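Chemist: following is a predicted model, sequence given first.
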Amino acid sequence: MRNIFELDATGSKMSGNSCNQIQQVRRIKPTRRSVSGVMPFRGAGGVPFESLLERDFLKRMRFSHRVFSVVAQPCQIDFIDTSGRDQIYTPDYLVYFHQRNVSASQFIRPMLVEVKPA
């Protein structure tokens, strides 16, 4: 499991290991049951989505001036459920924010996001 909390001040690189950037840990595959695809994102290629809600979330992030980048399926979190079985949880996205010209008190930490209906 990757430690996503070892990010540098820009939120784009990991320190203390051989990884240069956090990358997708689970590949999103085409499906017949729901809408999936890739949303173009600020010249950094595309960010995959696997539902209309995720697509709409990416649209909102794409038009926010505070958002620097979005990584799909960024990490896996191992846990034990209430019945004692090992489980793996994969958040939908990791959102990085621009940190230009901000003081330490205004620093916005990267945010793990799970997209769910209201």
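Modeler: It's in.
Chemist: going forward, measure contacts between C-alpha atoms and count neighbours the same way
Modeler: Will do.
Chemist: residue 111 contacts residue 96, doesn't it?
Modeler: Yes - here residue 111 reaches residue 96: they are 6.8 Å apart, a contact under Cα atoms under 8 Å.
Chemist: neighbour count for the two, which is higher?
Modeler: residue 96 (20 against 12; other Cα atoms under 10 Å).
Chemist: for the more buried one, pull up the helix or strand it's in.
Modeler: In this structure, residue 96 is located in strand 93-97 according to DSSP states H and E.
Chemist: now do residue 70
Modeler: Under the assignment here (DSSP H and E), residue 70 is part of strand 67-72.
Chemist: so what does that strand touch, helix or strand wise?
Modeler: strand 46-49, strand 93-97 (3 or more Cα pairs under 8 Å, 6 or more residues apart in numbering; DSSP states H and E).
Chemist: put this next to the previous one:
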Amino acid sequence: MGTWSGEPFGNDTAADFAWELDGQKRWSVVRGALRTALRSKDPLDMDTACVAIAAAEVVAHGLGRPTQSDVYTESVEEFVCRARRPSGRLVTAAERAVAAASAPGSELADGWMDDHEQEWRAANARLLVALRGE
């Protein structure tokens, strides 16, 4: 997986997920990504965790509280303009998915144990604050 930052859309897997939003008008793609992460009985694999965090960022955008706004989130912004505001249940699922994706033992969390771990953890913390509206 190519990675260029610790932000939610700072890797190839998350960027690919953003393209899945093209033409969508409902939250079903985002909901599906969050469900996949939350239904996993094992620690999350790297791709599932990357997509879960990206999906949570889409929810934050839907709430008007994005933590990343750049060229990598343009399709997210376009999706949010077409979709309604996310439900409270979707926001809760997003919070839980970020926690699962960044939990010790997840492949993604283990993969960040290097120079950029603090950047990644700080980005996840900002995302959780945005989702909670704090």
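Modeler: Cool, the structure landed. None of these values were measured; they are calculated from a predicted model.
Chemist: quick one: TM-score?
Modeler: The TM-score (TM-score structural alignment, normalised by the length of structure 1) is 0.26; 54 aligned residues with a Cα RMSD of 4.7 Å.
Chemist: if we can go back for a sec, out of the helices and strands packed on strand 67-72 of structure 1, which comes closest to residue 87 of structure 1?
Modeler: Closest approach to residue 87 of structure 1 among those (Cα to Cα): strand 93-97, 18.8 Å.
Chemist: other SSEs contacting the next helix or strand after the closest one?
Modeler: Following strand 93-97 of structure 1 in sequence order, the next helix or strand is strand 111-113 (DSSP H and E). In terms of contacts (3+ Cα pairs under 8 Å, 6+ apart), strand 111-113 of structure 1 is packed against strand 93-97.
Chemist: could you say what helices and strands the strand it packs on packs with?
Modeler: Applying 3+ Cα pairs under 8 Å, 6+ apart, we find strand 93-97 of structure 1 packed against strand 67-72, strand 111-113.
Chemist: quick one, it and strand 67-72 angle?
Modeler: 160 degrees (axes from the mean of the first three to the mean of the last three Cα atoms, to 10 degrees).
Chemist: pull out the buried positions in the helix or strand harbouring residue 60 of structure 1.
Modeler: Assessed by DSSP H and E, residue 60 of structure 1 sits inside helix 52-62. Within helix 52-62 of structure 1, the residues that count as buried by 16 or more other Cα atoms under 10 Å are 54-55, 58, 61-62.
Chemist: please apply the same query to stretch 126-134 of structure 2.
Modeler: Applying 16+ other Cα under 10 Å to stretch 126-134 of structure 2 flags 126-128, 130-131 as buried.
Chemist: can I get those in JSON lines including secondary structure and distance to residue 95 of structure 2?
Modeler: Shown next, in JSON lines, are those (DSSP: H, G, I helix; E, B strand; the rest coil; distance: Cα to Cα, whole Å):
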{"residue": "126", "secondary structure": "helix", "distance to residue 95 of structure 2": "11"}
{"residue": "127", "secondary structure": "helix", "distance to residue 95 of structure 2": "8"}
{"residue": "128", "secondary structure": "helix", "distance to residue 95 of structure 2": "6"}
{"residue": "130", "secondary structure": "helix", "distance to residue 95 of structure 2": "10"}
{"residue": "131", "secondary structure": "helix", "distance to residue 95 of structure 2": "7"}
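Chemist: name the nearest of those relative to residue 53 of structure 2.
Modeler: Nearest member of the buried residues of stretch 126-134 of structure 2 to residue 53 of structure 2, counting by Cα to Cα, is residue 127, at 8.6 Å.
Chemist: isn't the closest one up against residue 59?
Modeler: No - the pair residue 127 of structure 2 and residue 59 does not pass the contact test of Cα under 8 Å, sitting 9.8 Å apart.
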